[in-house]
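Participant: Curious how this folds, go ahead:
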Amino acid sequence: MANSKFEYVKQFEQPDQLLPNTWIVVRIDGRGFTKFSAKYSWEKPNDKRALDLMNAAARAVVTDLPDITIAYGVSDEFSFVLHKTCTLFERRASKLVSTIVSTFTGHYIYLWSTYFPDMLLSPPLPSFDGRAVCYPSLQNLRDYMSWRQVDCHVNNLYNTTFWTLIQLGGMDTTEAEKTLNGTFSADKNEILFSKFSINYNNEPEIFKKGSVVFRDYELVEPGTHNVAVEVDNIAEPVQQSKSQLENDKKKRAKARIVVEHLDIIKDDFWDRRPWLLSNKPGKTPKQP
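Facilitator: The predicted structure follows:
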């Protein structure tokens, strides 16, 4: 009831708007997934079915929320990037985080039987938490994405070596940890190759590089678009007409959303896909 005596409780609501003119990254993580993965006996060090399920759920989120320009995932986490000009939910952290987390969780549970047809999902059901972080510059955003991919490589190399020592080397967890204590990447590669004839470079790219989800348009030649400078020079969101907004919306709806396992640290990935940074749809690829 409007203007009732109980309406005073609205005063307890605090504003949670995120900084304007910044890139927003909403990062979600699985809650208690160590126990969850053990419950369903996932393969170690990587279970391709579990990763494909994460990717499918993330792809559905990007489809449902066209304001997301790119997403990157590894293991039980995913980072969703919203362009610095985004005004979705008035840039309110609680709404952005809750919407992305709930949408992802809903799709994850819905798609479970597709990737685990012989495993009935039962309580405790999978759940995810999330947080929103603002990055003021493009370089900050690029460094964040690079950090996540480097983390993917470091963790996967360790886990691959750790579980190889156990599964093929006959060690227990304590012995494997002791063997790897103080080792560097080169040492782990040497252990895999000299003792087990495993070339880490030949491991699947999804395990080494993680997964990138984005709308696919025609690639451009590197050096033809100086998007980075343009984006960082944006002082405030560019006001588009309703027809322009509608036109961009239609182009995004037609774009194919892909899941790739690529190097996102080097410039080439971004230079050839300027729409990821400009927030302007690219050209739809011609059908073969």
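
Participant: For the rest of this, base every contact and every neighbour count on C-alpha atoms.
Facilitator: OK.

Participant: Quick check, central residue of the chain?
Facilitator: Closest to where the C-alpha atoms of the chain average out (CA atoms, centre = their mean) is Tyr72, at 2.5 Å.

Participant: Could you identify the helix or strand that succeeds the strand or helix carrying that residue?
Facilitator: Using DSSP states H and E, Tyr72 sits in strand 68-74. Later in the chain than strand 68-74, the nearest helix or strand by DSSP H and E is strand 77-82.

Participant: and the residue lying closest to Tyr115 once chain neighbours are set aside, helix, strand or coil?
Facilitator: When the adjacent residues along the chain are set aside, Tyr115 lies closest to Arg49, with 5.7 Å between them (CA to CA, 6 or more residues apart in numbering). Assigned by DSSP: H, G, I helix; E, B strand; the rest coil, the conformation of Arg49 is helix.

Participant: How many residues are close by Arg49?
Facilitator: Neighbour count for Arg49, taken as other CA atoms under 10 Å: 15.

Participant: Check Arg148 too.
Facilitator: Neighbours around Arg148, by other CA under 10 Å: 21.

Participant: how far away is it from Pro288?
Facilitator: According to CA to CA, to the nearest Å, Arg148 and Pro288 sit 35 Å apart.

Participant: and for comparison, fold this next one:
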Amino acid sequence: MQLYRSPIVQLLKRSAKLLCQERGLRIPGGMACSRFEYVKSFEQGDDVLQNVWIVIRLDGKGFHKFSKVHDFDKPNDANALNLMNIAAVAVMEEFRDIILAYGQSDEYSFVFRKETNVFNRRASKLLSYVTSLFTSSYVYNWMHCMSKKTLLYPPCFDGRIVLYPSDQNLRDYLSWRQADVHINNLYNTAFWNLVLKSGLTNQEAETELRGTFSADKNELLFTKFGINYNNLPAMFRKGTILLRKRVKIENSLNRQLIVDLHNDMIRDKFWKDHTELLGKYKPGDYVCELENISTVLKHQIDKLNTNEKQENIECCS
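Facilitator: This next block holds a predicted model:
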């Protein structure tokens, strides 16, 4: 009887496979068993190059209208900016290979370390995951940051992937984005003060600022409105840098979190202070006092405390 058992079993297996193919079913083990599976051959590979910095930059789609409809403060809305920062933190918490994120206005850039192998470096996977997670986190945290304003319609962000082969290329990219903050924010600060405080129309304010240089705008702000531009919050003037650090707060906390900084990335000092970014990646220490915790750090600490309470409740129940 043993002589016939093996051929019979093999015959039964082949029959079952043919039946699966005919009916478009799946066979045990999760393998597809369908005559339609050939369509997978149309998928194109989109792996990014090895050993390059991967930067994903997201931009708000139609955010001029979005900010107007939702009555954002002009020229800068601190709550709206912190909402962007908190959404970016959610992305960094999901992807440990993001070593730095930089945001300003309605955009955010995420820098993946050169050696990352997330999603086997597939561009479409990386881009779609980061964009969708950032957008959903923005909506999810809206009431936390913008509690006095109702979200009237869903925001939309587009994204792109850019590859930078050298450390200097990466530094120049981040310097470009930070220089953009200064140019735009100085103009917007002058523009909205002319509109809101001097009563000019948008067109009249544009006309007055046309052809002016940075020094002219600084002079206008100081002489007309008593504003020293350099004394405005650094988040408005320099944007927000997110880094992983070992956060130490007096005797109450000592753990790795994501810290928001508003430093100058164009000069060498920033890169000397944070050598882990371009060298062997090991987050450094960040010490702060309890009363000086930022909105971004407080959000993470509150979430940790909530999770720990929930875990204690589950353990006791």
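
Participant: ok, back up a step: mean shift between the strand holding Tyr72 of the first structure and the second structure?
Facilitator: Strand 68-74 of the first structure, aligned to the second structure and superposed, deviates on average by 0.2 Å (mean CA distance after the TM-score superposition for the first structure).

Participant: Which part of the second structure matches that strand?
Facilitator: Mapped onto the second structure using TM-score structural alignment, strand 68-74 of the first structure covers residues 98-104.

Participant: And the contacts of that stretch?
Facilitator: Residues outside stretch 98-104 of the second structure that contact it (CA atoms under 8 Å, 6 or more residues apart in numbering) are 81, 84-85, 88, 92, 108-113, 174, 181, 236, 238-244, 277.

Participant: tell me the contacts of the corresponding residue of the second structure for Met171 of the first structure?
Facilitator: Aligning on TM-score structural alignment places Met171 of the first structure opposite Leu200 in the second structure. Neighbour list for Leu200 of the second structure: Leu194 [criterion: CA under 8 Å, 6+ apart].

Participant: mind listing the helices for the second structure?
Facilitator: For the second structure, the helices defined by DSSP state H occupy 2-23, 63-69, 78-94, 123-140, 142-145, 167-196, 202-209, 214-225, 234-238, 268-273, 295-316.

Participant: just checking, what packs against the second one?
Facilitator: Packing partners of helix 63-69 of the second structure (3 or more CA pairs under 8 Å, 6 or more residues apart in numbering; DSSP states H and E): none among the helices and strands.

Participant: Onto which residues of the first structure does it map?
Facilitator: Counting by TM-score structural alignment, helix 63-69 of the second structure falls onto residues 33-39 of the first structure.

Participant: Show me which residues of that stretch are buried.
Facilitator: Within stretch 33-39 of the first structure, the residues scored as buried using 16 or more other CA atoms under 10 Å are Phe36.

Participant: Give me the contacts around it.
Facilitator: With CA under 8 Å, 6+ apart as the test, stretch 33-39 of the first structure has contacts from Asp76, Pro126.

Participant: go on, stretch 92-99 of the first structure?
Facilitator: By CA under 8 Å, 6+ apart, stretch 92-99 of the first structure touches Pro15, Asp16, Gln17, Leu18, Val26, Leu88, Phe89, Gly130, Arg131, Ala132.

Participant: Could you tell me where that stretch falls in the second structure?
Facilitator: The aligned range for stretch 92-99 of the first structure in the second structure is 122-129, by TM-score structural alignment.

Participant: rewinding a little: now the match of helix 63-69 of the second structure on the second structure. Mean distance?
Facilitator: Compared with the second structure, stretch 33-39 of the first structure is 1.1 Å away on average (mean CA distance after the TM-score superposition for the first structure).

Participant: In a markdown table: the helices of the second structure, plus distance to Pro283 of the second structure.
Facilitator: Shown next, in a markdown table, are the helices of the second structure (distance: least, CA to CA, whole Å):
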| stretch | distance to Pro283 of the second structure |
| --- | --- |
| helix 2-23 | 52 |
| helix 63-69 | 34 |
| helix 78-94 | 14 |
| helix 123-140 | 22 |
| helix 142-145 | 28 |
| helix 167-196 | 18 |
| helix 202-209 | 44 |
| helix 214-225 | 37 |
| helix 234-238 | 22 |
| helix 268-273 | 12 |
| helix 295-316 | 16 |
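
Participant: quick one: which of the ones you listed is nearest Ile249 of the second structure?
Facilitator: Closest of the helices of the second structure to Ile249 of the second structure is helix 295-316, at 10.8 Å (criterion: CA to CA).

Participant: Buried residues in that closest one, which are they?
Facilitator: Thr295, Val296, Leu297, Gln300.

Participant: Now for the nearest residue to the first one once chain neighbours are set aside, how many residues are close by?
Facilitator: Nearest residue to Thr295 of the second structure, sequence neighbours excluded (CA to CA, 6+ apart): Asn82, at 7.1 Å. Residue crowding around Asn82 of the second structure was assessed by other CA under 10 Å; the count is 20.

Participant: The first structure: which residue goes with Asn82 of the second structure?
Facilitator: Taking TM-score structural alignment, Asn82 of the second structure has Asp52 as its aligned residue in the first structure.
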